[in-house]
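Student: Can you look at this prediction? I've put the sequence above it.
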Amino acid sequence: MDDKDKSQRPDEGEKASPCGDLADPALHKALKKGNRKVITDLYVHENVENEPVEFAFTVFVRLNAKKKTLKNVSFQHSVFDACYFNNCVFDTCDFTGCRFIGCNMHQSAFSGCKFEYAVFERCQIDDDILEREAPRQENLKLRFARSLRMNFQQIGDAKAVNRAISHELEATSSYLKKSWASSETYYRNKYPGWKKLPQFIKWLEFRTLDAIWGNGENTLKLLRSIFAIHVIIALFDTYNYADPWDLKAYLQSFTASPGVFFGITDPHAYPVWFTSLIAATRLVGFAFLTAILVKRFGRR
C-alpha cells in the first residue's frame, strides 16, 4: 500500500463515523443556531431609553456602566456575567429569565422592573429589591426571594439573608393557602379536585410550625410558645390540685410552672403521662432554640 492510500485511511485508534459530519451535535439537522449575541468588555457611555429588542437575548460579559439611566429596556433571557453597574438607574426594564453571575450593582436602583424567573449568583446588590421589585404572583415571588437568599448567603450578607427568608416564608404561606383555597385559574388548573387535600395538609403544617417557632426564624414566637406551655401547666395544676375559683391559686401555680417545665421541682404527684409530655416538650423546645441560634450565628 502506498503512502497516498495510507493517508486516506483512518488511524487505528479512530472510528469512522457512520453519519459523517452529523456526528457533531452542533451540525445536527434538529439544531439551529440561536439568536443569542455575546458582547464582551464594553461600557455604556450614554443613557438608554426605549429599546424593546436590541438588548434582549444577549450575553453581557464584563459590561460596565456608571451613573447611567436605562429606561424601558428589554433584557429578556439575557446573561450578565461579571458586569459592573455603579449608581445606575434601571427604570421599567424587563429582566425576565435573566441570569446575573458575579455582578456588582453597587448602589444601583431598580424601579418598576420585571424579574420573573431571574436568577442571582454571587452578586452585590441592595436588599431593598426584595420589597420593591418582587413579582406579584406568589410562586414567582417565592422563587425570586429564594434566589436572592442563596445569593446573599454566597456573599456572606447575614442581614440580607434574614430579610430574604422573611419574604420567602411570607410568599410560601400565601402560595400554600391559595393552592387549596383560591379559585384563581392558575391554582384551579394546577390543583384540581383531590389534589387540594395534600396542599391543605402542607399549609396546615406550615402554619403550625410558624405559630410555634416561626419556621426557625423567629425567637419571639418560640418564647411565646414556651410561655403558653407555662400557662397550660398552671391551669392543669390549679384545676386538679387547688381551687379553680381562686385567682391566687392560678398565680401560685404559674409561679411554680418554670420549675415543673425544667424538671427541677414537682409540687404535686403529677400523672406519668403529664410529666412525660412536659419532658418531651422541654426537649423539643431546647432543640428548636438550638437550631435558631445555630442558624443565626452560622450566617455570620
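Tutor: Ah, there it is.
Student: alpha carbons only for contacts and neighbour counts from here, please
Tutor: Noted.
Student: Helix or strand next in line after the helix or strand containing A65, which one?
Tutor: Using DSSP states H and E, A65 maps to strand 64-66. Next in sequence after strand 64-66, counting helices and strands by DSSP H and E, comes strand 69-73.
Student: So which other helices or strands are in contact with whichever helix or strand comes after that following strand?
Tutor: Where DSSP H and E defines the elements, the next helix or strand beyond strand 69-73 is strand 79-81. Applying 3 or more Cα pairs under 8 Å, 6 or more residues apart in numbering; DSSP states H and E, we find strand 79-81 packed against strand 58-61, strand 99-101.
Student: what sits up against strand 79-81?
Tutor: 57-63, 98-103 (Cα atoms under 8 Å, 6 or more residues apart in numbering).
Student: residues making contact with the strand holding A65?
Tutor: D41, L42, Y43, V44, H45, C83, Y84, F85, N86, N87, C88.
Student: Taking those residues, tell me the two that lie furthest apart.
Tutor: Based on Cα to Cα, the longest span within those runs between D41 and N87 and measures 19.0 Å.
Student: The contacts of strand 79-81 into TSV, with extra columns for distance to I292 and neighbour count?
Tutor: Converted to TSV, the contacts of strand 79-81 look like this (distance: Cα to Cα, whole Å; neighbours: other Cα atoms under 10 Å):
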residue	distance to I292	neighbour count
F57	42	20
T58	42	19
V59	40	21
F60	40	21
V61	40	19
R62	39	18
L63	40	19
C98	34	24
R99	32	19
F100	31	21
I101	30	19
G102	30	19
C103	31	22
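Student: Check it against this one:
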Amino acid sequence: MAFVNSNREHIVDQKIDTDLSSIDYENKLFLRLVAKGKRFEKVNFRFTIFDTAYLRNCVFDSCDFTGCRFVGVNFYGAKFTGCKFDYATFERTIIDSDILNNCCPGWDNLKLKFARTLRVNFQQLGDSKSANKAIKVELDATEIHLKKSWRSNESYYRKKYNGWKRVGKFLEWLNFKVLDFVWGNGENTYKLTRSVILLLIAMAFFDVLNFQDVTKVASYRDAILKMPEVLLGVVSPAYYSSRYLAIIYFTRLVAMGFFMSIIIKRFNRR
C-alpha cells in the first residue's frame, strides 16, 4: 500500500483555559485554536499545524516547534524564549520580529531558511521593517553557511560538499561576497553608492594615466569632476575609443538597474 495513516489528530474550535507544561502535542492539527495570556512551558508541538489560530499575549518557554506550519496565526503580543523552530514555516502569521533575536536555529543552513520563511511572511503582511530585519539575518546566515561549505572541517560540510561540490560552493561564496561588496546583494543603497564612487575614481585615474599629464594635480581634479558626466553619458570625450565608451554605457545600465532594483524592492515591501 502506497499510503498509511499519519495519525494526525484534528483539534477543531477549542480554547485553552489553563497554563500548560511538559505536554505532548506532536503531529496535531489545531484549527481555530484560541488561547489568551497563557503560558506554555516545555510543550512538544513537533510537526504540528496551526491553522487560523488565535494565541494572543501567550508565553512560550522552551517549546519545540520543529517542522511546524503556521498559517494565518495571530501571535500578537506573544513571547518566545528558548524555543526550537527547525524546519518551521510561516504564512500570513502575525508574530513579533523579536523571534529572530532569540529563537533562530543553531545550524546556519536552517537559520537562513527560518529567516527566509519569516521574511516572506512579513512581506505578506506588509511589515517592511520586520522584513528588512529578516533579510539581514538571512544574508548573514547565508554568508556563514556558504563559507563553511567550502572551508569548514566540520563533518557535516565535508561529507555533503566534497570534491567538485566544494569548489562549486567556493565559487558561490565568492559570487556572494562580490555582490555583497557591490550592492549588498540588493539590500544596501550605501554599498552601491560606494561602488559607484570607486568606479568614478577608477575612471578618473584611467583618464589621467592615458590622456592627461600625470604630473599635474589639476589633471586628477578635472578628471574626477568630469567622470560623473561621462558615466551618465552627458559627455563623450572624442579621444575615448568606441570600445571604451561601450564599456561605460554597459556599466551605466548595470548601475541604474541595481538602483532601480533596490528601489522597487523597498516599495514592494510596503
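Tutor: That came through fine. Please read all numbers here as calculations on a predicted model, not as lab measurements.
Student: sorry, back to before: can I get the helices and strands packed on strand 79-81 of structure 1 in JSON lines with distance to Y239 of structure 1?
Tutor: As requested, these are arranged in JSON lines below (distance: least, Cα to Cα, whole Å):
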{"stretch": "strand 58-61", "distance to Y239 of structure 1": "71"}
{"stretch": "strand 99-101", "distance to Y239 of structure 1": "62"}
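Student: picking up where we left off before, find me the equivalent region of the strand holding A65 of structure 1 in structure 2.
Tutor: Per the alignment by TM-score structural alignment, strand 64-66 of structure 1 matches residues 34-36 in structure 2.
Student: what's the average distance of that stretch to structure 1?
Tutor: For stretch 34-36 of structure 2, the mean deviation from structure 1 after alignment is 1.1 Å (mean Cα distance after the TM-score superposition for structure 1).
Student: Also stretch 129-145 of structure 2?
Tutor: Averaged out, stretch 129-145 of structure 2 is 1.7 Å away (mean Cα distance after the TM-score superposition for structure 1).
Student: roughly how far out does that stretch sit from the chain middle?
Tutor: In terms of Cα atoms, centre = their mean, to the nearest Å, the centre of stretch 129-145 of structure 2 is set 4 Å apart from its chain centre.
Student: what's that stretch in contact with?
Tutor: 97, 100, 108-109, 111-113, 115-116, 118-120, 122-123, 173, 176-177, 269.
Student: Can you spell out which helices and strands pack onto the helix or strand that contains S261 of structure 2?
Tutor: In this structure, S261 of structure 2 is located in helix 242-268 according to DSSP H and E. Secondary-structure packing of helix 242-268 of structure 2 (3+ Cα pairs under 8 Å, 6+ apart): helix 189-211, helix 217-231.
Student: how close does the longest one sit to structure 1?
Tutor: Average distance, helix 189-211 of structure 2 versus aligned residues of structure 1 after superposition (mean Cα distance after the TM-score superposition for structure 1): 1.1 Å.
Student: Onto which residues of structure 1 does that helix map?
Tutor: So helix 189-211 of structure 2 sits over residues 219-241 in structure 1, by TM-score structural alignment.
Student: Mind listing what's buried along that stretch?
Tutor: Under the neighbour-count criterion of 16 or more other Cα atoms under 10 Å, stretch 219-241 of structure 1 has 219, 221-222, 225-226, 229-231, 233-238 buried.
Student: From the chain's centroid, how far away is that stretch?
Tutor: Counting by Cα atoms, centre = their mean, stretch 219-241 of structure 1 comes out at 34 Å from the chain centroid.
Student: Ok, stretch 91-101 of structure 1 next?
Tutor: 18 Å.
Student: now that stretch: which residue numbers in structure 2?
Tutor: Under TM-score structural alignment, the match for stretch 91-101 of structure 1 is residues 61-71.
Student: List of residues touching the matching stretch?
Tutor: By Cα under 8 Å, 6+ apart, the list of residues contacting stretch 61-71 of structure 2 reads 39-52, 80-93.
Student: ok, now with 7 Å
Tutor: 40-52, 80-93 (Cα atoms under 7 Å, 6 or more residues apart in numbering).
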